[in-house]
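Asks: Next one to model:
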Amino acid sequence: MSFDIPDFSAVKILVVGDVMLDRYWHGDTHRISPEAPVPVVRIMQNEVRPGGAGNVALNIAAVGGKPTLMGITGNDDESGVLQKILADAGIACHFEQAPNQPTITKLRVISRHQQLLRLDFEDGFQNYNADSLIEHFREQLNQHDLVLLSDYGKGTLNNVQMMIELAQQAKKPIIIDPKGTDFERYRGATLITPNLGEFEAVAGKVSDNDALSSKGRSMLDQFGFEALLVTRGELGMTLLQNGKPDKHHPTHAQEVFDVTGAGDTVISILSTALASGMPLDAATQLANIAAGIVVGKLGTSTVSLAELKYAIQERQVAHTGMVDEEQLLTAVTQARERGESIVMTNGCFDILHAGHVTYLEQASRLGDRLIVAVNIDETVRALKGADRPVNTLWRRMTVLAALGCVDWVVPFSEETPERLICQILPDFLVKGGDNDPDLIPGSKCVREAGGEVRVMQLVDSCSTTGMIKTIRDSDSGPSK
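Replies: Predicted coordinates for the structure are as follows:
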């Protein structure tokens, strides 16, 4: 991944959705109440933050965009607090105030950075007549580059289909964070961003990337979406577009502390990047990086432009562990500038065993840096059968990256890694077992570049297939 973040200062986004106020009470907990088996929290600090569509708008403003926020609140103090916070952040607000109904408020009690309790104060606005909101939406359309609809199912977007039609007439892209199982109401949107649970509630359970792709592409056709971005937690996110190949982006989260508002951050950064002219795949990668940052924070939070730039810079600096191809090429270039030699091997590594470890340790001794290229799940299945792999790509790469002898682990999606090997041109190309060196993919280009091809001796009686058979044949109960 290599791209520059564009200037977002000219980007104008019309955000419409369910706005809410998030309150946080922080305190110490040292004892259990004598009245009931619950902790006693001595409140020391309280804070308020915009939630829902308000958090979406804040995320846009945090990276320099210019959002206008429309929604429904009560006619109460909470509405005033919400509007002041947003106005202080430079966000233009247009709130319809419903009489005799409270602004949606969520109160979280937190102690030692852990959420102990959440209380929701809301009636929703399902029966509110939002004709004036629609009219103001119509007036604002031509002043904005993109429409972002943030649906939390509270009633603000009851007339979402009318908003979509108006945005289509104005030729504005429409990005939607959906809610519920009725995706028909979002028909004609440019792109929607369900999480995996929301996607499966509509499309049915998915067991792997192939099933996700199949069901997702059916959804594109059924509802007339141009693209679909499914956020998948620890598995990252998957982008499906009409007429383009699937893109599965791994997560960038280093530590997951709190997922509250992560979806808001994804759609905010994605929309801002798209409105600035970034291609959809690059915008998705940027949103993915932002999500990885925000889940390391407590509560509904934003990501700053400086944090994004730092995260991108960090990914472009050579490091060890799991990498993508662009990171690997950068790392290899920097290693060679330091005079280090490169060793490369590849395989499925489905269930890592002593044979694998011995072979990798031997390979690492040939040079300074060892690259392990790993088959994605689909090519493992094609090579080994429908019941493989036992472990997903992410799990296989995680285990390999933990080995002290391995420097970089990179996935490859082709039948063989020949293209990648010929890009890297390692000093040593290594395979194990009874491979013919002349037939090893990539051997020709490595030798032509002056490198060597080596075949390492494998440990007898060690194979993943044999291990699986032993486990299946065993009568000693489930493996531990």
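Asks: Could you use CA atoms for every contact and neighbour count after this?
Replies: Fine.
Asks: The stretch 201-350 of the chain: helices as residue ranges?
Replies: Counting by DSSP state H, counting those that start in this stretch, the stretch 201-350 of the chain forms helices over residues 209-223, 262-275, 280-294, 305-316, 325-337, given from the N-terminal end onward.
Asks: what's the burial count for residue 194?
Replies: Close neighbours of residue 194, defined as other C-alpha atoms under 10 Å, add up to 21.
Asks: Please give the structure of this sequence too, so both can be compared:
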Amino acid sequence: MSLIHSPTFPDFTRARILVAGDLMLDRYWSGATRRISPEAPVPVVQVDRVEERPGGAANVALNLAALGVRTALVGITGADEAADLLAERLAGVGITARLHRRADVPTVTKLRVLSHHQQLIRLDFEQSLAPRDGDADPLPALLAERLADVDLLLLSDYAKGTLADPQALIALARTAGIPVLVDPKGRDFARYRGATLLTPNRGELEEIVGVCRDDVALIEKGQRLRVELDLDALLVTLGERGMLLLRPSAEALHLPTQAREVFDVTGAGDTVIATLAAALGAGVDLAEACALANCAAGLAVGKLGTATVSAPELERAYRGTEWQTVLEQDALVAAVATARARGERVVMTNGCFDILHEGHVAYLQQARRLGDRLVVAVNDDDSVRRLKGDGRPINGVEQRMAVLAGLASVDWVCAFGEETPAALICRVKPDLLVKGGDYRPDDIAGADCVRANGGEVRVLDFLPGRSTSRILGAIRKAKRQPSLS
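Replies: As a prediction, the model looks like this:
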């Protein structure tokens, strides 16, 4: 599964997605506060703007429609004005919605009162949407009518009762050969057994598997849960740390996100799973789809309320490479140009990084402290083979870049296939080119281009006694030792 992002942005209009889950109406009352109420020590909001937006699973559908996906939606509402508003808003953006209206419950509504972009209070109007005793669940029949016309089923669970029996829905879809993505809720993930992929956040996952004190524990417990639930993959969202993708027969893939001011996290999970579904429905592989979802999540948290991300907006951010770590060369050049326009100092280094060890980590941390962005150019497999001989590299270029991308010190990683990275360095034109070891600055590939552009070349210290060759030698020696068993 390639980690090098394709220059072709996916055509989301190819995707046909069916969303099923808890529907809500999000209401926002906004206005200025200039005084305290004489009745109680609370601010008085002079409401001058009222907004109604589809929320919950309906917001997931909105996110899909904003990307251009052909979107269908099924769910349960009350038989009330809120349901009418919800249906009107959904139809207005081209979403085909089939609402099962019940007279015995209200449409789930969340009213937020805001002033100066600050939420002062939230009022919830809701009752359980689960079927009453003796009543049939309407969701399987609603789904069965739609499955023949979709590529993927997305279950958006907000624990309001609509997805009372997700197993029935998963079975219907999988029998029809349709993948099922689930945004889960609650402490019983066994309800989603057999789905294609789940997208819990770290807190939700730890509610199931217990506290994970580090990434090793998170990966181990997450993989165990994935196997227990017969999932194809598990995507764990990590907030400001990005995402962690767990799959069978593949090492964990960490997709770090760039630091960004968080304005409002409301609906960010909806954006993640909607973008993931849209990308998969458009034929993108899973790793690339997760990278797109990671980018979209970063855009979503910079907006107020349950906002959507449009396809042009996502494409601009994605092509601008602000959100990507592993890049193709053209994308890297564009990323560096953007960083330099913001006044950032770009540091660049290169190497094979076949087996990442503490010497590499310390060196890259040292390099990153010298600027605002660190670019790491990595020899591709053929280049390593020419330099190191047969049997190298031990790890392929995609695996090596994935590991480097997971380091906090590294901003961008890019592969090159020539004997030296001189051509790539001349394109990037870093402000500072660094190399570790006993090089002389004049002998470092690309030094002339960097200096000609006004940059600097520097040799950094490297921890003595740490090298990939030494590690491989120790492994070979250990293999030659006689077994004690």
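Asks: one step back: of the helices of the stretch 201-350 of the first structure, which is nearest residue 174 of the first structure?
Replies: Nearest to residue 174 of the first structure, of all the helices of the stretch 201-350 of the first structure, is helix 262-275, at 9.0 Å by C-alpha to C-alpha.
Asks: In the second structure, what stretch matches that closest one?
Replies: Applying TM-score structural alignment, one finds that helix 262-275 of the first structure aligns to the residue range 268-281 of the second structure.
Asks: To what extent does that stretch diverge from the first structure after superposition?
Replies: Between stretch 268-281 of the second structure and the aligned residues of the first structure, the post-superposition mean distance stands at 0.7 Å (mean C-alpha distance after the TM-score superposition for the first structure).
Asks: what's the spacing between residue 125 of the second structure and residue 101 of the second structure?
Replies: For residue 125 of the second structure, the distance to residue 101 of the second structure (C-alpha to C-alpha, to the nearest Å) stands at 16 Å.
Asks: between these two, who's got more neighbours?
Replies: Each of residue 125 of the second structure and residue 101 had its neighbours counted (other C-alpha under 10 Å), and the higher figure belongs to residue 101 (16 against 13).
Asks: OK, contacts around the more buried one?
Replies: Taking C-alpha atoms under 8 Å, 6 or more residues apart in numbering as the definition of contact, the neighbours of residue 101 of the second structure are 76-79, 83.
Asks: TSV please, covering those residues and showing secondary structure, distance to residue 14 of the second structure and neighbour count.
Replies: Formatted as TSV, the entries for the contacts of residue 101 of the second structure read as follows, by DSSP: H, G, I helix; E, B strand; the rest coil; distance: C-alpha to C-alpha, whole Å; neighbours: other C-alpha atoms under 10 Å:
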residue	secondary structure	distance to residue 14 of the second structure	neighbour count
76	strand	27	28
77	strand	29	27
78	strand	33	21
79	coil	34	17
83	helix	29	24
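Asks: of the helices of the stretch 201-350 of the first structure, which approaches residue 126 of the first structure most closely?
Replies: Across the helices of the stretch 201-350 of the first structure, residue 126 of the first structure has its closest neighbour in helix 262-275 (21.8 Å, C-alpha to C-alpha).
Asks: For that closest one, give me every contacting residue.
Replies: The set of residues external to helix 262-275 of the first structure that reach it, using C-alpha under 8 Å, 6+ apart, is 6, 8, 11-13, 52-53, 55-57, 59-60, 65, 145-146, 148, 175-177, 193, 195, 231, 280, 283-284, 286-288, 290-291, 294-295, 300, 302-303.
Asks: Of the residues you listed, grab the buried ones for ChimeraX.
Replies: For anyone working in ChimeraX, the buried entries among the contacts of helix 262-275 of the first structure, judged by 16 or more other C-alpha atoms under 10 Å, can be selected with:
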select :8,11,12,13,52,53,55,56,57,59,60,65,145,146,148,175,176,177,193,195,231,280,283,284,286,287,288,290,291,294,295,300,302,303
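Asks: Okay, and which of the contacts of helix 262-275 of the first structure map to strands?
Replies: Residues of the contacts of helix 262-275 of the first structure located in strands (DSSP state E): 12-13, 52, 146, 148, 175-177, 231.
Asks: Dump the residues you listed to CSV, plus distance to residue 374 of the first structure.
Replies: Formatted as CSV, the entries for these read as follows, by distance: C-alpha to C-alpha, whole Å:
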residue, distance to residue 374 of the first structure
12, 42
13, 41
52, 40
146, 40
148, 38
175, 35
176, 35
177, 34
231, 23
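Asks: wait, which of those is closest to residue 168 of the first structure?
Replies: The nearest member of these to residue 168 of the first structure, counting by C-alpha to C-alpha, is residue 146 at 10.7 Å.
Asks: what's the counterpart of that closest one in the second structure?
Replies: Per TM-score structural alignment, residue 146 of the first structure is aligned with residue 152.
Asks: With residue 32 of the first structure instead?
Replies: Checking TM-score structural alignment: residue 32 of the first structure goes with residue 36.
Asks: for residue 61 of the first structure, same thing?
Replies: Match for residue 61 of the first structure (TM-score structural alignment): residue 65.
Asks: So residue 5 of the second structure belongs to a helix, correct?
Replies: No: secondary structure of residue 5 of the second structure (DSSP: H, G, I helix; E, B strand; the rest coil): coil, not part of a helix.
Asks: Which residues are in contact with it?
Replies: Shown in contact with residue 5 of the second structure (C-alpha under 8 Å, 6+ apart): 288, 326-328.
Asks: Can you name the two of the residues you listed that sit furthest apart?
Replies: Checked with C-alpha to C-alpha, the contacts of residue 5 of the second structure reach their widest spread between 288 and 328, with 13.2 Å between them.
Asks: Provide a list of residues in contact with the spatially most central residue of the second structure.
Replies: Per C-alpha atoms, centre = their mean, the C-alpha nearest to the average position across the second structure is that of residue 294, at 2.5 Å. With contacts defined as C-alpha under 8 Å, 6+ apart, the neighbours of residue 294 of the second structure are 242-243, 255, 257, 272, 323.
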